[in-house]
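sequence and predicted structure are below.
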Amino acid sequence: MTPLRLYWWNAVPNFGDAISPVIVGHLAGREVRHAAPKDAEMFAIGSLLNVVRRVFTEGTPPDTRPVIWGSGALRAIRGDRLMGKVQFALVRGPVTASLLGIETDSFGDPGLLISDVWPAGGQRREALGFLPHHSLMDDPDTQAFVRAHPELTLIDPRDPADQVCEAIAGCRHVFASSLHGLVVADAYGVSNTWVDPKGQGRLKYHDYAASLGRDMRAPLPLDAVADHTLPDPDAPLPYQPAIDAARAALRRSFPVQLRQEHAA
């Protein structure tokens, strides 16, 4: 069987992008290989629709239309330029849907399914995790903050994806400026707080939060992390029903034609 051709961003190591082929392969039941955007059958995890827009032009033949499954926009995008050039199975959130002019009440970031692939190991949740955006790992403010707060466990998003997910699952709370630090924490039922992503666009965070009805209007400043009041680590996430609904929508919308039993 030919591998499924998936595009994911891999310019630098980043666990949030690296879990895309893991999750897609799990649902498809077949090997997944990285493909250039113009050759991809599917786009999944990531704010990839602006890339899709640049690549797929009006001349794209209908039989090469890739499937969009859980991707989102990074910035404003003209939806009419994409219609008929790609197949929308599901988008990440309502902000993306609105930009594209898609009427739907089903959304989901595929990262929410990572706990299906790598279940939590049952470890005690004691650590307070701090997971910066990958671009901030070498930032002087980040490094100074980590040195000043040894009570926090630094989780490096550039580490192997399975190790990062295991570390998140073992936390009682995660502070993250990485979007998929928040998404994966939600997948494992670990409470989490959005920390100022320092220069990163905020549309993707609001898109994800709106997909779950999360109150994520503004990020927590880095200097406010130490004094932040933590929720009960044993309490369910207040938006857990929305997570369950998004996970169901993701499973339901995964394209049948890309599953092992239907693929050529």
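Cool, got the structure. All figures in this text were calculated on a predicted structure; none of them were measured in a lab. Numbering: from 1, shown residues only.

CA only for contacts and neighbour counts going forward, please
Fine.

any idea how far stretch 131-145 is from the chain center?
Here stretch 131-145 shows a centroid-to-chain-centroid distance of 20 Å under the convention Cα atoms, centre = their mean, to the nearest Å.

tell me which residues in that stretch are buried?
Leu131, Pro132, His133, His134, Ser135, Leu136, Met137, Phe145 (16 or more other Cα atoms under 10 Å).

cool, and stretch 75-89?
Ile77, Gly79, Leu82, Lys85, Val86, Gln87, Phe88, Ala89.

take this one as well and set it beside the first:
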Amino acid sequence: MKKEEFRMKKEIKVKYSKIGNMGDLLNELVIEDVLGFKVIHSDIWKSETTAIGSYLRFFFHENTNLTTKSKIMLKKLYGQFQPPLQIWSTGFITYSDKELIPIRKEINVASVRGELTRKRLEKILNKELNVPTGDGGLLASHLLKGPIEKKYSIGIIPHFREKDEKRFLELKEAYNNSVVIDLTDDPLNVVKTISQCEVIISSALHGLIVADSFGIPNKRLIYTNNLLGDGYKFDDYYSGFNIKVDSFDLNNPGNPTINEIIDGYKVTETQVEAKKGALYKSFTKYL
């Protein structure tokens, strides 16, 4: 065994949801296997950086008609003894016009998920943010080594809160050589299966993002109201590409054809590769 294999990775405290869902567990895979840090799952008070997911809401409080003096005191109370926070790759989860105030004394923005989040943070922090946009899930393609063999014509990905809905099994029957991908399976296997598909349809944001990472045409599905948020995270992600995408509502009759998915795909390989480089570089900016 080589000497460098014994070296300990630098530990970093990260706020994310440690649940059995590929989108959340990408934090561990990407930060450890791609970026080279040891992830320590942390709460909002001890975390050093945000990462993949809609976690910014945890680091800001709504202004509830407090006086200016009270707001200043509240910020000092919450942030005085907390370490600096780096914001990387993260976004908000809902649309809101409520005033937000940070709970950390020092917040440094390295990158954000999309333009919607960047503009909201500019308003909250009262400063211009010239930072890259992109979701850290775009680095998922770096998790796999060697050539990728395509096995499926289409991959169908229900959000993990919709995995038991029969409509997705009906989709599988509607397409030849299809596979339903369970986001609660081993996350690396999920990434690998996505990479083996010619096209992807998904009601989960990170099913779409991982597909983008591999340059796989994809389309968003809408079905139930089980997902958290109001669609902001999807709009935020695509705002970073300066595009709006059409989704397919599974409550309507019919299904999108593979040609429709390919023809309607707007994310380019050039954009994705640029974001991968910017995300990789920006991760250590404030660490």
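Ah, there it is. Since the model is a prediction, treat every value here as computed from it, not as a measurement.

okay, and which of the buried residues of stretch 131-145 of the first structure map to helices?
The members of those that map onto helices under DSSP state H are Phe145.

of the buried residues of stretch 131-145 of the first structure, which belong to strands?
Leu131 (DSSP state E).

for the buried residues of stretch 131-145 of the first structure, which one is nearest Ala35 of the first structure?
For those, the closest approach to Ala35 of the first structure (Cα to Cα) belongs to His134, at 22.5 Å.

enumerate every residue touching the closest residue to the closest one other than its chain neighbours.
Spatial nearest neighbour of His134 of the first structure, chain neighbours left out: Pro157 (5.7 Å); criterion: Cα to Cα, 6 or more residues apart in numbering. With contacts taken as Cα atoms under 8 Å, 6 or more residues apart in numbering, Pro157 of the first structure has the following neighbours: Pro13, Asn14, Phe15, Gly16, Leu131, Pro132, His133, His134, Val164.

wait, His206 of the second structure touches Gly23, no?
Yes - the pair His206 of the second structure / Gly23 is scored as a contact, 5.3 Å apart, by Cα atoms under 8 Å.

for the first structure, what spans make up the strands?
According to DSSP E, the first structure carries its strands in the segments 4-7, 32-34, 42-43, 67-71, 87-91, 127-131, 152-154, 171-176, 192-194.

give the aligned range of the fifth one in the second structure.
Using TM-score structural alignment, the residues of the second structure aligned to strand 87-91 of the first structure are 108-112.

likewise for the longest one?
Residues 197-202 of the second structure are where strand 171-176 of the first structure aligns, with TM-score structural alignment as the criterion.

that stretch vs the first structure, average offset?
For stretch 197-202 of the second structure, the mean distance to aligned residues of the first structure following superposition is 0.3 Å (mean Cα distance after the TM-score superposition for the first structure).

just the residues contacting that stretch, thanks.
The list of residues contacting stretch 197-202 of the second structure from outside it, by Cα under 8 Å, 6+ apart, reads 150-159, 194, 207-208, 211, 216-221, 258, 261-262.

and Glu103 of the first structure, how many neighbours?
9 (other Cα atoms under 10 Å).

from Ala76 of the first structure, how far out is it?
Here the distance between Glu103 of the first structure and Ala76 of the first structure works out to 17 Å (Cα to Cα, to the nearest Å).

now do the same for Arg252 of the first structure: its match in the second structure.
Taking TM-score structural alignment as the criterion, the aligned counterpart of Arg252 of the first structure in the second structure is Lys281.

brain fart, His133 of the first structure
Structural correspondence for His133 of the first structure with respect to the second structure (TM-score structural alignment): His159.

chain neighbours aside, what residue packs nearest to that match?
Across the structure, with Cα to Cα, 6+ apart as the measure, the residue nearest His159 of the second structure apart from its sequence neighbours is Ala204 (4.5 Å).
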